[in-house]
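Engineer: only geometry, no sequence info:
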């Protein structure tokens, strides 16, 4: 019981101090560390970074990001490739019908032909990522 009392007594004190510090300087340093290796940048972080680098207000940066996504999605839906300089190319690839095996039951199933979105990384980006095994291809 003593350990629980100490933990509950300490936990609110830390949360209170974290809340007091959070509005000042905490969020900015945390966002880049979350987007580091293995991390993920969400839409809000992308909008914030676009706003910061372009000098636009966040609302306008959000509209720009939304518009860019709409254009990319519409192009892919219509079967076009989308080249993003320095990043890579998104394209639609047809997949052939094939026979697969259902996991667990080992039952053979027929997988119909379809389409998928493929992404080819730009050589300039691939070179900066280091030797992750993709360079051998």
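Structural biologist: Thanks, I have the structure now. These figures come from a predicted structure and were not determined experimentally.
Engineer: alpha carbons only for contacts and neighbour counts from here, please
Structural biologist: Will do.
Engineer: show me where this structure has helices.
Structural biologist: For the chain, helices defined by DSSP state H occupy the ranges 2-21, 27-34, 43-54, 58-77, 123-129.
Engineer: roughly how far is the last one from the heart of the chain?
Structural biologist: Taking the mean C-alpha point of helix 123-129 and that of its whole chain, the gap between them comes to 18 Å (CA atoms, centre = their mean, to the nearest Å).
Engineer: before we go on, here's another structure to hold up against the first:
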């Protein structure tokens, strides 16, 4: 089972005593900050929770799974997310 955006907004509202509208606005603001920062190549670190950074991916040769034909995959960027200590502890139980 996973938590969707609506459930996350409701949980934030309940724990912070914010309205659901304010919680939605806060979550949207976090999303915008992540996107803006990563698009500029700036990492985002929330101590204890997670860190998110843009990483470069080199050009490489891949294979089309349907035909088996080799294809060239251009260089680009990806996103690396690392769990912080509090998140790691929570997962371990």
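Structural biologist: Arrived safely, thanks for sending. Just so you know, these numbers come straight off a predicted model, no measurement behind them.
Engineer: and residue 105 of structure 1, which of the helices of structure 1 is closest to it?
Structural biologist: The closest of the helices of structure 1 to residue 105 of structure 1 is helix 58-77. By CA to CA, the value is 34.9 Å.
Engineer: what does the closest one correspond to over in structure 2?
Structural biologist: Mapped onto structure 2 using TM-score structural alignment, helix 58-77 of structure 1 covers residues 20-39.
Engineer: which positions within the matching stretch qualify as buried?
Structural biologist: Of the residues in stretch 20-39 of structure 2, 20, 23, 24, 27, 34, 38 count as buried by neighbour count, 16 or more other CA atoms under 10 Å.
Engineer: what about that stretch, how far off from structure 1?
Structural biologist: Superposing on structure 1 and averaging over aligned pairs (mean CA distance after the TM-score superposition for structure 1), stretch 20-39 of structure 2 comes out at 1.2 Å.
Engineer: run through who's touching that stretch.
Structural biologist: Applying CA atoms under 8 Å, 6 or more residues apart in numbering, the external contacts of stretch 20-39 of structure 2 come out as 9, 10, 12, 13, 43, 44, 52, 53, 54.
Engineer: who wins on neighbours among the residues you listed?
Structural biologist: Neighbour count (other CA atoms under 10 Å) singles out residue 9 as the most crowded of the contacts of stretch 20-39 of structure 2, with 21 neighbours.
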